[in-house]
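Undergrad: after the sequence you'll find the predicted model.
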Amino acid sequence: MTLKPETALLHTAHGDVQNFEAVQPGTFRASSVFFPSMQAWRERDWTAKSGYIYGPHGTPTTFALEAKVAQLEGADHCLVCPSGLNAIALVYITLLRPGDELLVPINVYTANRTFVTQELMGWGINVSIYDPTDLNSLTFTDRTRLVWVEAPCSMTFEYPDLPALVELAHRHGALVALDNAWGAGIAFSPFDFDVDISVHALTKYASGSADVVMGAITTKDKSLYDALKLCYMRLGLNVSGPDAESVLKGLATLTLRYHAHDQSARTLAAHLRNSAKVARVMHPALEDSVGHQFWSRDCRAAAGIFSVVFDGRFSEADIDRFVDSLRLFRIGFSWGGPVSLAVSYGKSVATLQELEGELVRFSVGLEATSDLIADIDQALARL
């Protein structure tokens, strides 16, 4: 058959890429995926990764990313999601039904808390708050289905006794889901502590470039993975090939960047601790931080974020001026990117201890540590 040019352009083979190997996998973008025959179409398995059936259900690029993230966290299965919060919500939507009970820590990630209170509770799911530093505060019933854990929380950085908490939850027949955006698969391996599910905000350290929003769910349990995958598909979730490509590139330098962020943040935290204008520095590597003994026992490193509580004599306006005076620390959300960030949250933070003054969270980037210290010092001088 002789084809007209416009038809031939659409039906020319792309070429075989099976024997092409490079540092990074190829970037595939697709909605329609072709089948070689109707038999293959009828035998398709939309829950497995044995083939490709529809772009939103996976491409070689997204499958490669999922395999790497699963390996990073010591899991067997992974789903990449449009955002970290979406990954959190997917766990809840998949596992919880009206009448079930969810346990969440009092200092849980703010967007997580909002989803729990504004959506889950409205759907008839019971929510119980617990103190992650006090195992006796966890109240279990025969309807307790899931315990949510952060190690540590991302605002005041209390670090829980994760193995004991997981053991207690399992003893009562509850599953444990861990928000592992802080650990990023580098500080510790979540499945060494027998958690059932790990949720990871790839937006942060895995990407490292502050230009991609993505989340991941990992697990070692095939039945949990299958349930999550089915819900994922019913909700029509997917991530784009270019975004997956970007995170794959970030993973290549993740370990180096994580330790660089860690080292710089510890230096800055120790420096701020010596200021008479600071009441408290919250960083799990500091000996007086809540749960330091568990962090030092269980972790190999720490993320490059910490919070500072200023002396109570400084007002909200004073601390706003301090943050506005910073030149290298930009005002913005998230962490794990190359540029340092700082935001004042005042006293409107869910915490286990009453705050002496205004709280500022620092996310340390990849600038020279000495430059960041100088920037903080010139802003402190304005207080």
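TA: Alright, I've got the coordinates.

Undergrad: C-alpha only now, for contacts and for neighbours.
TA: Will do.

Undergrad: helices and strands around the top helix by length along the chain, which ones?
TA: As assigned by DSSP state H, the longest helix anywhere in the chain is helix 254-273. Applying 3 or more Cα pairs under 8 Å, 6 or more residues apart in numbering; DSSP states H and E, one finds that helix 254-273 contacts strand 278-282, strand 305-310, helix 369-380.

Undergrad: right, so the ones you listed: which one is the most enclosed?
TA: strand 305-310 (a mean of 24; mean count of other Cα atoms under 10 Å).

Undergrad: the closest residue to G55 other than its chain neighbours: neighbour count?
TA: Closest residue in space to G55, ignoring its immediate chain neighbours: S31 at 4.1 Å, by Cα to Cα, 6 or more residues apart in numbering. For S31, the count of nearby residues is 12 (other Cα atoms under 10 Å).

Undergrad: same check on G15?
TA: G15 has 6 neighbours, counted by other Cα under 10 Å.

Undergrad: same thing with V116?
TA: 20.

Undergrad: quick one: the helices in the stretch 51-200 of the chain?
TA: Taking DSSP state H, counting those that start in this stretch as the criterion, the stretch 51-200 of the chain contains helices spanning 60-73, 84-95, 110-115, 162-171.

Undergrad: could you export these as CSV, including distance to P25 and mean neighbour count?
TA: Output for the helices of the stretch 51-200 of the chain, formatted as CSV (distance: least, Cα to Cα, whole Å; neighbours: other Cα atoms under 10 Å):
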stretch, distance to P25, mean neighbour count
helix 60-73, 7, 21
helix 84-95, 23, 20
helix 110-115, 33, 14
helix 162-171, 36, 18
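
Undergrad: a markdown table for those helices, including distance to S370?
TA: Converted to a markdown table, the helices of the stretch 51-200 of the chain look like this (distance: least, Cα to Cα, whole Å):
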| stretch | distance to S370 |
| --- | --- |
| helix 60-73 | 31 |
| helix 84-95 | 32 |
| helix 110-115 | 32 |
| helix 162-171 | 34 |
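
Undergrad: and V127, which of these is closest to it?
TA: Closest approach to V127 among those (Cα to Cα): helix 110-115, 10.3 Å.

Undergrad: so what does that closest one touch, helix or strand wise?
TA: Judged by 3+ Cα pairs under 8 Å, 6+ apart, the packing partners of helix 110-115 are helix 84-95.

Undergrad: what about versus this one:
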Amino acid sequence: MKSEDGVVQGVPIEEIEKHPNVKFHRQGILDDDVQKYGEDTKVVKGGSHPEEWSTDPLQRTVVNPPVYHNSTVLFKTTAAYKYAASDWPFTGMWYGRHGNPTSWALEEAFAVIEGGYAACATGSGVAANNAAILAFVESGDHLIVTDGCYDPTREFCNGFLKRFKVETTYVSPLITPDELAKEIRPNTKIVFVESPSSLSFEIMDIPALAKVAHDAGAVVLCDNTWGPLVFKSHEMGCDVTINAATKYIGGHSDIMLGLISAKDETLYRKVKNSVRELGCPPGPDDCYLALRGLRTLGVRLRQHDVATLQIAQWLEERPEVARVMHPGLPSHPQHDLFKRDFTGGTGLFGFQLKPYSEKAVESMIDNMKIFAIGFSWGGYESIVMPTKINNVRSVEYWDYGEGLGPTLRLNIGLESVEDLIADIEEGFKRLNAAD
């Protein structure tokens, strides 16, 4: 809270906050000029304050922020200390755990591209999801979560939240607004959405669902890791949007980091305090790498999208494939919703083979030359992973019935499309030979 008299050494705090050197060092304040620019310019300029990144007497500076490694913060005067203490951790430099100019530059850049008021960085995408949820629930509360959520989110709800008497109801990713209204209780505080769904890629009607949630007084949290830039979750009605920056924002498979954007100041302060209480900040080096990755996010996503659609279309024609789960394809059941709400695609999708043995599938993917086997995605390299969707479902089960076999997930990287198709084609030869 602010000091009782609202004054630091005879100067009102409001006057201190007007000083140009204070603005950047106070989280939650975005550069209004950036908001008027186009999407690609926002990606490049969001959170960029080169005038703050140098003490050179001729005002020479650098493109990227320095990497601040700090725990202790030093205050030159008691007035500076009192200002920082007046509303911490919202007044800038206070203690290393609550951020520094490196992390604030990343947070501001993310808030700009998401269209939020301000953002918080955490040490992983899982920490971002968990901190965002904990900002809005307490013992005795209830939340509604899509059955297509990221598996660690389900584990957190079924384990941690359950131990503290917070109840979770899972609902179909294809739930209608009327169906959602029937699931909401007086103590429902959160509706948690993720679109496309993890592993199965259904598209939710988020604007309609958000309206129902808001009418009931619940906040809408969205895991938007699949669609940064291409899905504007705040515009679609989401109060808080979460991104595992480990993936597309980092873009190089070498960091662990999460980001949370809040639509307004009230929501932001709740999220920031939740992150503060949990003590889950990211390292400054990871923040630096994530910010550098974010600057090329637009061009990378466009390349991922083009290549992925080509490969998805090719897979639809293959005799080994029963169906392709990519919302950008006209064959996808929610393709019209995707076209309405998304401005493009990314590099992650799944497909379902016709009935093949597990041994045959292993033979297919074990000897790929370009695709590697791995859990994560969003990097420049292509990855394949066998999936068992129903292992992480409790309501809307995936059909593995007659004529439908194993499922695989592909992350399409930045390699040549022709080479990737050739690698999959050779894999299909091994698949058929083994079967």
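TA: Perfect, I can see it now. These numbers were taken from a predicted model, which means no experiment stands behind them.

Undergrad: E73 of structure 1: which of the helices and strands packed on helix 254-273 of structure 1 is closest?
TA: Closest of those to E73 of structure 1 is strand 305-310, at 20.4 Å (criterion: Cα to Cα).

Undergrad: can you tell me what sits against the closest one?
TA: Where contact means Cα atoms under 8 Å, 6 or more residues apart in numbering, the residues beyond strand 305-310 of structure 1 that reach it are 155-157, 262, 265, 269, 272, 277-283, 335, 355-364.

Undergrad: are any of those residues buried, and which?
TA: Buried members of the contacts of strand 305-310 of structure 1, counted by 16 or more other Cα atoms under 10 Å: 155-157, 262, 265, 269, 272, 277-283, 335, 355, 357-364.

Undergrad: what's the counterpart of R382 of structure 1 in structure 2?
TA: Pairing criterion TM-score structural alignment: the partner of R382 of structure 1 within structure 2 is identified as R430.

Undergrad: SS state for its match?
TA: Under DSSP: H, G, I helix; E, B strand; the rest coil, the three-state class of R430 of structure 2 is helix.

Undergrad: how much space between it and T407 of structure 2?
TA: Distance of R430 of structure 2 to T407 of structure 2, computed by Cα to Cα, to the nearest Å: 17 Å.

Undergrad: ditto for Q352 of structure 2
TA: Q352 of structure 2 sits at a distance of 4 Å from T407 of structure 2 (criterion: Cα to Cα).

Undergrad: kindly report the same for R393 of structure 2.
TA: Distance, R393 of structure 2 to T407 of structure 2, using Cα to Cα: 15 Å.

Undergrad: same check, this time on V384 of structure 2
TA: Distance of V384 of structure 2 to T407 of structure 2, computed by Cα to Cα: 11 Å.

Undergrad: and for stretch 264-281 of structure 1, what span of structure 2 is it aligned with?
TA: Aligned using TM-score structural alignment, stretch 264-281 of structure 1 spans residues 307-324 in structure 2.

Undergrad: stretch 53-65 of structure 1 now?
TA: Mapped onto structure 2 using TM-score structural alignment, stretch 53-65 of structure 1 covers residues 94-106.

Undergrad: next one: stretch 98-105 of structure 1
TA: Aligning stretch 98-105 of structure 1 against structure 2 (TM-score structural alignment) gives residues 139-146.

Undergrad: just the residues contacting the matching stretch, thanks.
TA: Outside of stretch 139-146 of structure 2, the residues within contact range by Cα under 8 Å, 6+ apart are 164-173, 183-185, 187-194.

Undergrad: next step: those restricted to strands.
TA: Counting by DSSP state E, the contacts of stretch 139-146 of structure 2 place E167, T168, T169, Y170, V171, T188, K189, I190, V191, F192, V193, E194 in strands.

Undergrad: what is the neighbour count of the residue mapped onto the first one from structure 1?
TA: What that stands for is E167 of structure 2. Superposed on structure 1 with TM-score structural alignment, E167 of structure 2 falls opposite N126. By the criterion of other Cα under 10 Å, N126 of structure 1 has 20 neighbours.

Undergrad: contacting residues around N126 of structure 1?
TA: So N126 of structure 1 contacts P98, G99, D100, E101, L102, L120 (Cα under 8 Å, 6+ apart).

Undergrad: repeat that for K249 of structure 1.
TA: With the criterion set at Cα under 8 Å, 6+ apart, K249 of structure 1 makes contact with Q24, S207.

Undergrad: aligned partner of it in structure 2?
TA: So K249 of structure 1 corresponds to R292, using TM-score structural alignment.

Undergrad: same check, this time on G337 of structure 1
TA: Aligned counterpart of G337 of structure 1 in structure 2: G379 (TM-score structural alignment).

Undergrad: now that match: how far from E316 of structure 2?
TA: G379 of structure 2 sits 24 Å away from E316 of structure 2, going by Cα to Cα.

Undergrad: go on, S172 of structure 2?
TA: Distance, S172 of structure 2 to E316 of structure 2, using Cα to Cα: 26 Å.

Undergrad: what's the burial count for S223 of structure 1?
TA: S223 of structure 1 - counted by other Cα under 10 Å - has 10 other residues nearby.

Undergrad: name the SS class of it, please.
TA: What three-state DSSP gives for S223 of structure 1 is helix.

Undergrad: so who does it touch?
TA: Listed by Cα under 8 Å, 6+ apart, the contact set of S223 of structure 1 is empty.

Undergrad: distance of the equivalent of it over in structure 2 from G217 of structure 2?
TA: In structure 2, the residue paired with S223 of structure 1 is T266, using TM-score structural alignment. Note on T266 of structure 2: its distance to G217 of structure 2, by Cα to Cα, is 15 Å.

Undergrad: next: S274 of structure 2.
TA: According to Cα to Cα, S274 of structure 2 and G217 of structure 2 sit 20 Å apart.

Undergrad: quick one, which of those two is more surrounded?
TA: The residue with more neighbours, out of S274 of structure 2 and G217, is S274; 20 against 15, by other Cα under 10 Å.

Undergrad: excluding sequence neighbours, find me the nearest residue to the more buried one.
TA: Excluding its sequence neighbours, the residue lying closest to S274 of structure 2 (Cα to Cα, 6+ apart) is A135, at 5.2 Å.

Undergrad: tell me who's in contact with that neighbour.
TA: K270, V271, N273, S274.

Undergrad: can we see that at 6 Å?
TA: By Cα atoms under 6 Å, 6 or more residues apart in numbering, A135 of structure 2 lies in contact with K270, V271, S274.
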